[in-house]
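Enquirer: Model the following, please.
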Amino acid sequence: MKIAVIGGGPGGYVAALKAAMLGADVTVIEKRRVGGTCLNVGCIPTKALLASSSMLMNIKEAKDFGINIDGEVKADFSAIMNRKDKIVNQLITGIEFLFEKRGINLVNGFGKLLDKNNIEVTKEDGTKEIINADKIILANGSVPIVPPMFPYDGEVVITSDEVLGLKELPESVLIVGGGVIGCEIGQFLRSLGTEVTIVEMNEQLLPFEDKDVAKQLQRQFKKDKIKVLTGIGVQACEVVGNAVVATLSNGKQVKAQYGLVAVGRKPNLSNSGVEELGIEMERGKIIVNENLETNIEGIYAIGDLINTPFLAHVASKEGIVAVENALGKSKTVNYTAIPRCVYTEPEVAAVGKTEKELQAQAQEYHVGQFDFRALGKAQAIGHFQGFIKILADKNDKIIGASIVGPHATDLLTELSLAVHLGLTVEQVGDVIHAHPTLSEGIMEALHDVHGECVHAAPKLAKA
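Expert: Next comes the predicted model:
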């Protein structure tokens, strides 16, 4: 069985490796380097940068831990970016090594569908090659959305693609969009000294999370002296000299050295051959069935091309399922427990339902919450801002959770497992959690659902 994968991102390369493991003859078509947005200009490089800013903050706070550091502590922007590049290159090399060991054929070029079995690949030098396959996995990924009002030039008005390649630390930046990208990049740049303004049309940062979650992050941003303007849009934007000038919906203007447009992403389907082949689409996304197959038999679509969350781990899971189905199985993806992670300080992590979703659906639910401040481990490490919140339905089943605080993205796994398996508050809360750990907070929050948290003050009865 010949399988061709268009796109070498976290959906495409995982699909290719899985297909090779299952005995298929696999070809991956990738215009740039393998790893996609996530590895090259997304998840991994941003986390590398945030690790550097976190180290800087730890050093600056060392005195609070009884450690005296003599001399000035300074960040070397070039060294930080070089470290990021080194990490990215190591991981790309690792994927290429796995491709070689699994016998995967990597073709560098732009892939365009010709029909259900053939892909035209245009190489960098302009030459073309036809790749034939029995089954095709579309994993083209996504590109940043840039509304027409922004004079995008990739130099002054930029997207997440360009911001991670800056050669010098900006003096100031206007970030349009207070989602994951805007918050992570904004806090990183601010920690190094950049003047940062974030403008978000919605009433809060991280619009898809609960208000109490966003409030914690906004409180930290205030301490960081990041200017956050919520409930305000951008009416006009222009480049004046070497600066961006944005006119906001409240009539005020913001001027900055750079304008970072971080309002979302869209499927990367330009000149892909999808429409010409008659693959069904809706609102710019490919329609697939529960097996991730399009209306054209033998062609599957995954990741940012379809109407599922634009997350690397979702794309990877879909890649595995699509390949298994292409090779004769009938698998589906369970989307009940998709982790949502933001790597700011404090970290934000969530899974399943939010309170505002449940309220909009008029669904009965119960809440348990515990503050990190009350945990011995959190106090010991000096990171105690935030809380753990757990949502349970009327049958005691855990249906959602949010964590704001230290190592939130790692702590979330226990609750993701609980939501995925449909476990109850009683079942998970009965598990003995090690002391002293941050994960104790999960146990305490679970106990709080039923008012049984021994480390919390009694709740006052409502009048």
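Enquirer: make it CA atoms for all contacts and neighbour counts henceforth
Expert: OK.
Enquirer: What segments of this protein are helices?
Expert: 12-21, 36-41, 43-60, 77-102, 160-163, 180-191, 211-223, 274-277, 312-326, 355-360, 376-381, 408-421, 425-429, 440-449 (DSSP state H).
Enquirer: closest one to Thr127 among those helices?
Expert: helix 274-277 (21.5 Å; Cα to Cα).
Enquirer: ok, now how distant is the most centrally placed residue in the chain from Cys341?
Expert: For the chain, the residue nearest the mean C-alpha position is Leu311 (5.3 Å; Cα atoms, centre = their mean). Plainly put, Leu311 is 10 Å away from Cys341 if you go by Cα to Cα, to the nearest Å.
Enquirer: so who does Leu217 touch?
Expert: Contact analysis of Leu217 by Cα atoms under 8 Å, 6 or more residues apart in numbering lists 205, 345-346.
Enquirer: From these, which land in strands?
Expert: Among these, no member falls in strands (DSSP state E).
Enquirer: Of those, which count as buried by neighbour count?
Expert: Among the contacts of Leu217, those classed as buried by 16 or more other Cα atoms under 10 Å are 205, 345-346.
Enquirer: Quick one: these as CSV, columns for distance to Asn40 too.
Expert: Below are the buried ones among the contacts of Leu217 laid out as CSV (distance: Cα to Cα, whole Å):
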residue, distance to Asn40
Leu205, 25
Glu345, 23
Pro346, 25
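Enquirer: got the buried residues for stretch 3-11?
Expert: Result for stretch 3-11 [16+ other Cα under 10 Å]: buried residues 3-11.
Enquirer: mind checking how far that stretch is from the chain centre?
Expert: 19 Å (Cα atoms, centre = their mean, to the nearest Å).
Enquirer: Distance to Val244 for the helices of the chain - can I get that in JSON lines?
Expert: Formatted as JSON lines, the helices of the chain follow (distance: least, Cα to Cα, whole Å):
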{"stretch": "helix 12-21", "distance to Val244": "37"}
{"stretch": "helix 36-41", "distance to Val244": "23"}
{"stretch": "helix 43-60", "distance to Val244": "23"}
{"stretch": "helix 77-102", "distance to Val244": "22"}
{"stretch": "helix 160-163", "distance to Val244": "15"}
{"stretch": "helix 180-191", "distance to Val244": "16"}
{"stretch": "helix 211-223", "distance to Val244": "22"}
{"stretch": "helix 274-277", "distance to Val244": "37"}
{"stretch": "helix 312-326", "distance to Val244": "32"}
{"stretch": "helix 355-360", "distance to Val244": "36"}
{"stretch": "helix 376-381", "distance to Val244": "41"}
{"stretch": "helix 408-421", "distance to Val244": "34"}
{"stretch": "helix 425-429", "distance to Val244": "51"}
{"stretch": "helix 440-449", "distance to Val244": "44"}
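Enquirer: one more, for comparison:
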Amino acid sequence: MSKNPPQTAINSPIMGGNSTKPSFNPTKHPYQYDLIVIGGGSGGLACAREAAKLKAKVAICDVVTPSPKGTTWGLGGTCVNVGCIPKKLMHQSNLIKDCFEDAPTFGWNIAQNQTVKWDVLRDNIYDYINSLNFGYRLVLNKEGITYFNAYAEFEDEHKLKLTHPNDKTEEISAQCIVIAVGGRPRYLSIPGGTAKDALCITSDDIFSLPYAPGKTLCVGAGYIAMECAGFLSGFGYEVEVMARSAILRGFDSTVVDLIESNISSRNVKIMTATHPTKITLEKEGEPPLLSVTYENTEQKTTNEEKYNTVLIAIGRAPCTPGLSLEKVPHIKVDSEGYIITDLTERTGYPHIFAIGDCAKGRPQLTPPAIRAGNWLARRIYEKGFKKVVDYSCIPTTIFTPIEYGCCGMTEDEALQTYGSDLIEIYHKSASPLEFSLNKRDGEAIYAKLICLRKRGKEKVIGFHYLGPNAGEITQGFAMAVKRKALKDEFNELIGIHPTCAEIFTEMRITKGSQIAYVQTQC
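Expert: This is a model prediction of the structure:
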């Protein structure tokens, strides 16, 4: 769900160029397996399962190192266990709270001042995720994939050393190896904020926290910090966000301003140009009491505040340390540990690949990792299949209380790339019909289309939507942006009334005209 980075194209001879068809014969080699996948997340599972469907003999290795707080989980990776799935469910719980508040206006007699039962929500989410973990185990067994619940590290370019949780070790080998180890949250490098201190939590811990988080400080400016701040505030906890600079950098600035205004109106305090310098434990307990010393770089002040929970969301690091990559020296990594690949996901060895969050230049999103794993297996084992993943123009959604979906360029990116003379921006705001009776303040839809003028036509190169059901709306319109639709084609499309999405079929006001773009209702 992070902003899409540019696609990495490697053409060095050591990486075999950009050939889209590795040549492997799974029936003629001396190794135990045709394919071993290191990592049981979304991308790794997709690769292993697709290869198995194509009659390859496949093994997958996956085990989770506990977080400093001791949180661990089963098969399925970050998205299933401590990412997209539990986040969306907690976001949904927050939306239900909004519906409770709206209910009397719509004729329902529902008691006000409802409070969330943290333990019930947490346990129900855990039970659901546990069922998914179990389901993956069953599927792997059914599809003939060998599952090793063990740490894997390279012995050489075809051989891996596995270390099981009971410290038992063994070696396995394969003709091809896919690295799909993903990433884990980074910690702060301040007293009390390191992983070793174990005072703070990350997104690895929040969804299974054994106690209600209480007053919470979210450190970070990205979508994880903002999403967590949104649903925690909705649950009634006091929440503050501390960011070194502006929030949600890389996303459309107009939309970000609206998100900041909305989340602030929901009692989330956002402190920019601010960073913690020291965290200390004041009192143990569930929740504990922590003291945070922090500085404001603009005001040049130092302050101290107490919190029950400090959630660090300052980015993620690839889980490549520990793979013993020094034993496979042709695998190159950058300064942060991301593995460098060509367009076919290939590393410096023709039979070793890297996909998903651990590969350099790949969007840290689940669907691209799944597609990469699926198509990689098909390129290896399916005759005639040569497609490579196009990592451009990938749609994504931020599940803040008012949701934001986007696809393609932001306004700033478009202006910097093409210049203002070639860019036309259409935008519109309206109140959803669903909000007409309860008159929610600051809950209007905002829509923006960024268009490139070319040969007398306007091609849509950026889509941005702020409002209810952003993921569903963006997913549909992303096809139009991906297919290079023209603004005229959006105009010709007949909308479904009354819906939020129809706003994109009736956008006539340009940003440059400075005409009011707000209408009163959908």
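Enquirer: Give the aligned equivalent of the residue nearest to the centre of structure 1 in structure 2.
Expert: In structure 2, the residue paired with Leu311 of structure 1 according to TM-score structural alignment is Leu365.
Enquirer: With adjacent residues omitted, what lies nearest to Leu376 of structure 2?
Expert: Nearest residue to Leu376 of structure 2 in three dimensions, chain neighbours excluded: Cys47, at 6.9 Å (Cα to Cα, 6 or more residues apart in numbering).
Enquirer: list the contacts for the one you found?
Expert: 37, 370, 372-377 are the contacts of Cys47 of structure 2 under Cα under 8 Å, 6+ apart.
Enquirer: mind redoing it with 10 Å?
Expert: 35-37, 40, 58, 60, 178, 180, 355, 369-378 (Cα atoms under 10 Å, 6 or more residues apart in numbering).
Enquirer: Please report the distance of the alignment partner in structure 1 of Phe106 of structure 2 from Lys223 of structure 1.
Expert: Structural alignment (TM-score structural alignment) places Phe106 of structure 2 against Phe65 in structure 1. Here the criterion is Cα to Cα. By it, Phe65 of structure 1 lies 20 Å from Lys223 of structure 1.
Enquirer: Show me what Ile185 of structure 1 aligns to in structure 2.
Expert: Using TM-score structural alignment, Ile185 of structure 1 sits opposite Cys228 in structure 2.
Enquirer: go on, Thr413 of structure 1?
Expert: Using TM-score structural alignment, Thr413 of structure 1 pairs with Gln475 in structure 2.
Enquirer: same thing with Asn108 of structure 1?
Expert: Under TM-score structural alignment, Asn108 of structure 1 pairs with Asn149 in structure 2.
Enquirer: Can you report how many residues lie near the residue mapped onto Ile380 of structure 2 from structure 1?
Expert: Matched to structure 1 by TM-score structural alignment, Ile380 of structure 2 sits across from Ala326. Other residues lying near Ala326 of structure 1 total 25 when counted by other Cα atoms under 10 Å.
Enquirer: before we move on, what about the one 4 residues further on?
Expert: Residues lying near Ser330 of structure 1 (other Cα under 10 Å) number 12.
Enquirer: Over to Asp153 of structure 1?
Expert: Asp153 of structure 1 has 10 nearby residues by other Cα under 10 Å.
Enquirer: What of Ser316 of structure 1?
Expert: Count around Ser316 of structure 1 with other Cα under 10 Å applied: 20.
Enquirer: Could you do Glu434 of structure 2 as well?
Expert: Neighbour tally, Glu434 of structure 2, other Cα under 10 Å: 17.
Enquirer: How much space separates it from Asn308 of structure 2?
Expert: 36 Å.
Enquirer: check contacts around the aligned partner of Leu358 of structure 1 in structure 2.
Expert: Superposed on structure 2 with TM-score structural alignment, Leu358 of structure 1 falls opposite Ala414. By Cα under 10 Å, 6+ apart, Ala414 of structure 2 lies in contact with 408, 420, 422-425, 450-452, 461-462.
Enquirer: Give the closest residue to Leu438 of structure 1 in space, chain neighbours not counted.
Expert: In space, Leu438 of structure 1 is closest to Lys377, 6.0 Å off (Cα to Cα, 6+ apart).
Enquirer: That neighbour and His435 touch, don't they?
Expert: Yes - Lys377 of structure 1 lies in contact with His435 (Cα atoms under 10 Å); the separation is 8.1 Å.
Enquirer: check contacts around the closest residue to Gln475 of structure 2 other than its chain neighbours.
Expert: Closest residue to Gln475 of structure 2 apart from its sequence neighbours, by Cα to Cα, 6+ apart: Pro395 at 6.7 Å. Taking Cα under 10 Å, 6+ apart as the criterion, Pro395 of structure 2 is in contact with 1, 3-4, 365, 367, 405-408, 463-464, 471, 474-479, 481-482.
Enquirer: and those, which are buried?
Expert: Of those, these count as buried by 16+ other Cα under 10 Å: 1, 3-4, 365, 367, 405-408, 463-464, 471, 474-475, 477-478, 481-482.
Enquirer: Looking at structure 2 now, which of the contacts of Leu217 of structure 1 still hold up?
Expert: Shared with structure 2 under both residues aligned by TM-score structural alignment, their matches' Cα atoms under 8 Å, the contacts from the contacts of Leu217 of structure 1 are Pro346.
Enquirer: Which members of the buried residues of stretch 3-11 of structure 1 are positioned in strands?
Expert: Short answer: the buried residues of stretch 3-11 of structure 1 in strands (DSSP E) are 3-6.
Enquirer: okay if I get those as a markdown table plus distance to Val428 of structure 1?
Expert: Compiled in a markdown table, these are given as follows (distance: Cα to Cα, whole Å):
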| residue | distance to Val428 of structure 1 |
| --- | --- |
| Ile3 | 42 |
| Ala4 | 43 |
| Val5 | 40 |
| Ile6 | 41 |
